[in-house]
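J.: Sequence below, structure please.
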Amino acid sequence: MCFFSMGGNAHNTSETQVQRIAVAGGSITEIIYRLGEQHRIVGVDSTSVFPEEAKNKPLIGYVRRVATGGILSLEPDLFLGEADTGPLKVIQQLQRMGLNMYLFEQQDNLAGIEDKITKIAQLLKVEKKGQALVEEIQPDRLALQHILTQATYQPRVLFILTARSGQTIAAGQGTSANEIIQAAGGINVTGSLKNWQPISAEVALQLNPEVILTMGARGTANAEKVKNMPHFKHSIAVKNNQVFSLDGGYLLGMGPRTPQAVVEVAMIFHSQAKLPEHYSLRYASTNQTPAVIAKQNKGD
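T.: Just a heads-up that it's a prediction; the model follows:
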């Protein structure tokens, strides 16, 4: 059986097309569906929630806590995982057992989405489908650059992962949210922190962000919850109605929809910018920003 190592330096030595794939990572599942090869998926992790029908696949656990038995019971001939797939002891067990495997480390970021798509298409031996999907997201990349060339100001942005019982978890450097903020032309007000970190009410008051982004399922009540928190309700963001809730998989998943999500965030940051003449959002966006999107799509 062929073996794929972790990282970007593995080589496919098998001439047999894989037919049974176990997946740990929502972006990988989404890409396989977009390639039209979902019939080969025999199991997914709990982050694989898009498209909706992916939820009907057998579960192998959470991406960071997959189980050896759960994976092997599905008899996969290929296991694909994102960079944070774990725990390490399970990966090592699967390696020792000779499972055909590839973990995406180098491509698991915003800049690496095209490479991730290309690699998955290669592993599944559907390279033409992969190239078509790569080409499909290029208008999003160009639209982002078009917005950024018109930007005259970088807003101060706070990204909140959760805000429960007064405990706010914010995005620091090394997080996908920090990468998105910077790519969209903003300044992360908690960029001096590392990874996801809790911040106190006192710190939150001092940050006084101009824009607050929070993660919800396609625009849930998270934004309203944040607006009513004592340490944010007097912030510039709340006063100017610049608190937005976006679907986590759409924005941070680093899958085919993420480049459009970054365009949407850039439109929030730079509301006076215009989108390219023939560009339009193809996927469902957060329900928090319909007016902004409508205005930009019309070019008003």
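
J.: going forward, measure contacts between C-alpha atoms and count neighbours the same way
T.: Will do.

J.: quick one, strands of the stretch 151-300 of the chain?
T.: Per DSSP state E, counting those that start in this stretch, the stretch 151-300 of the chain carries strands over the ranges 156-164, 167-171, 187-188, 196-199, 211-216, 243-247.

J.: Please work out which residues outside the first one touch it.
T.: The contact list for strand 156-164 (CA atoms under 8 Å, 6 or more residues apart in numbering) reads 168-171, 177-178, 181, 186-190, 196, 209-215, 226.

J.: burial of the nearest residue to Ile147 once chain neighbours are set aside, as a residue count?
T.: Residue nearest to Ile147 in three dimensions, not counting chain neighbours: Ala273, with 5.7 Å by CA to CA, 6 or more residues apart in numbering. Residues lying near Ala273 (other CA atoms under 10 Å) number 20.

J.: One more, please, to line up against the first structure:
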Amino acid sequence: MVCLTEEPTETLYAIGEQDRIVGISGFTVRPAIARRTKPKVSAFTSAKIGEILKLQPDFVVGFSDIQADIAAELIRHGVEVWISNHRSVEGIVDYIRRLGALVGAAGKANAYADGLQHGLDGIAEAAALLPRRPKVYFEEWDEPLISGIQWVAELVRIAGGDDIFPERAAESLAKQRILEDPMEVVRRAPDIILGSWCGKKFRPEKVAARDGWQAIPAVRDNELHEIKSAMILQPGPAALTDGVGAIAAIIRDWAVRHG
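T.: Modelled structure (predicted):
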């Protein structure tokens, strides 16, 4: 198998099927051993088609319509390709089950997915006991401002907060989540700002210095936090474990201080 994105790699390692993997995405960071030991044959919007063909994969797994051209080129070379297009928490859990079934490891994948769902349920139960729910602005990029995608907004809710741009979260493409007016964040007055700038470090001081943003409760109270992009911006296991865990910890601490 060749994995064009990180989430199938992380999933296959988690269920003990890592020996099937012969190539991975160059953006893969989880698990660390995959990055050290597996050939890197793709980015996100591009891939080394010749190198993939040399590996003679029986199956290639990718994600989203953005990889449609890569998939089409591989299919023209006779390679079997599966492109998933999930954008929700439920979709991530189902994706793990389907990937396991496709590689003949349905039992292990279902058990793993059940464990992830149990963990999410536990976080939601704990969040229900919090004295207050904060309003949360999740920023996926800063130039231009891009708000969080669906699974991120859902994880914020599971962790005890309310995403301030739920209507944007329903949009699958980043360009549809661009905030044309930065003052809209000011008007929606988030209590917490979470930054996860894909591929670069979140700079809370730059956020706080934006024109008019000093009026935002999160800026006033210094509630600007980074969530590492590797643990939240890919629709795979990391988001349902470390990602939501980091969000829940921030919200829990806020609730204790502001309850």
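
J.: Got a TM-score for the pair?
T.: The TM-score (TM-score structural alignment, normalised by the length of structure 2) is 0.79; 249 aligned residues with a CA RMSD of 3.1 Å.

J.: ok so, going back, please tell me how far the residue nearest to Ile147 of structure 1 sits from Gln145 of structure 1.
T.: 11 Å (CA to CA, to the nearest Å).

J.: What of Gln92 of structure 1?
T.: 42 Å.

J.: Looking only at neighbour counts, state which of those two leads.
T.: Neighbour count, other CA under 10 Å: between Gln92 of structure 1 and Gln145, Gln145 has more, with 18 against 13.

J.: can you tell me which residues contact the counterpart of the more buried one in structure 2?
T.: For Gln145 of structure 1, the aligned residue in structure 2 is Ala124 (criterion: TM-score structural alignment). Counting by CA under 8 Å, 6+ apart, Ala124 of structure 2 touches Ile158, Ala159, Gly160.

J.: Which residue in structure 1 aligns with the second one?
T.: When you say that, I think you mean Ala159 of structure 2. Using TM-score structural alignment, Ala159 of structure 2 sits opposite Ala184 in structure 1.

J.: Apart from its neighbours in sequence, what residue is nearest that match?
T.: Using CA to CA, 6+ apart, the nearest residue to Ala184 of structure 1 is Ala266, at 4.5 Å.

J.: Could you tell me how far the one you found is located from Ile120 of structure 1?
T.: Taken as CA to CA, the span from Ala266 of structure 1 to Ile120 of structure 1 is 28 Å.

J.: Have a look at these two and say which one is more surrounded.
T.: For Ala266 of structure 1 versus Ile120, the count of surrounding residues by other CA under 10 Å is larger for Ala266: 25 against 20.

J.: surely the more buried one meets Ile187?
T.: No. Between Ala266 of structure 1 and Ile187 there is no contact under CA atoms under 8 Å: 11.8 Å.

J.: Show me the helices in structure 2, by range?
T.: 6-14, 32-37, 49-54, 68-76, 89-102, 106-127, 150-158, 166-169, 183-188, 204-208, 217-220, 237-238, 244-258 (DSSP state H).

J.: Indicate which one of those is closest to Ser25 of structure 2.
T.: helix 6-14 (6.5 Å; CA to CA).

J.: Enumerate the positions of that closest one that are buried.
T.: Glu6, Glu7, Pro8, Thr9, Glu10, Thr11, Leu12, Tyr13 (16 or more other CA atoms under 10 Å).

J.: residues in contact with Gln167 of structure 1?
T.: Taking CA under 8 Å, 6+ apart as the test, what Gln167 of structure 1 contacts is Pro198, Ile199, Ser200.

J.: Nearest spatial neighbour of the equivalent of Leu158 of structure 1 over in structure 2, chain-adjacent residues omitted?
T.: Alignment note: Leu158 of structure 1 maps to Tyr137 in structure 2; criterion TM-score structural alignment. Once flanking residues are discounted, Tyr137 of structure 2 sits nearest to Ile193: 4.8 Å by CA to CA, 6+ apart.

J.: sorry, back to before: tell me which residues touch the residue nearest to Ile147 of structure 1, please.
T.: Applying CA under 8 Å, 6+ apart, the residues near Ala273 of structure 1 are Ile147, Gln150, Ala151, Met267, Gln296.

J.: Adding neighbour count and distance to Met101 of structure 1, write those residues out as JSON lines.
T.: As requested, the contacts of Ala273 of structure 1 are arranged in JSON lines below (neighbours: other CA atoms under 10 Å; distance: CA to CA, whole Å):
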{"residue": "Ile147", "neighbour count": "22", "distance to Met101 of structure 1": "39"}
{"residue": "Gln150", "neighbour count": "13", "distance to Met101 of structure 1": "44"}
{"residue": "Ala151", "neighbour count": "19", "distance to Met101 of structure 1": "43"}
{"residue": "Met267", "neighbour count": "24", "distance to Met101 of structure 1": "39"}
{"residue": "Gln296", "neighbour count": "21", "distance to Met101 of structure 1": "43"}
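
J.: Please tabulate those residues in a markdown table, including the columns distance to Ile60 of structure 1.
T.: Formatted as a markdown table, those follow (distance: CA to CA, whole Å):
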| residue | distance to Ile60 of structure 1 |
| --- | --- |
| Ile147 | 41 |
| Gln150 | 45 |
| Ala151 | 44 |
| Met267 | 37 |
| Gln296 | 41 |
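
J.: Farthest-apart pair in the residues you listed, please.
T.: Ala151 and Gln296 (14.1 Å).

J.: Reformat the buried residues of helix 6-14 of structure 2 as JSON lines; add distance to His225 of structure 2.
T.: What follows is the buried residues of helix 6-14 of structure 2, written out as JSON lines (distance: CA to CA, whole Å):
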{"residue": "Glu6", "distance to His225 of structure 2": "24"}
{"residue": "Glu7", "distance to His225 of structure 2": "24"}
{"residue": "Pro8", "distance to His225 of structure 2": "28"}
{"residue": "Thr9", "distance to His225 of structure 2": "28"}
{"residue": "Glu10", "distance to His225 of structure 2": "25"}
{"residue": "Thr11", "distance to His225 of structure 2": "27"}
{"residue": "Leu12", "distance to His225 of structure 2": "31"}
{"residue": "Tyr13", "distance to His225 of structure 2": "30"}
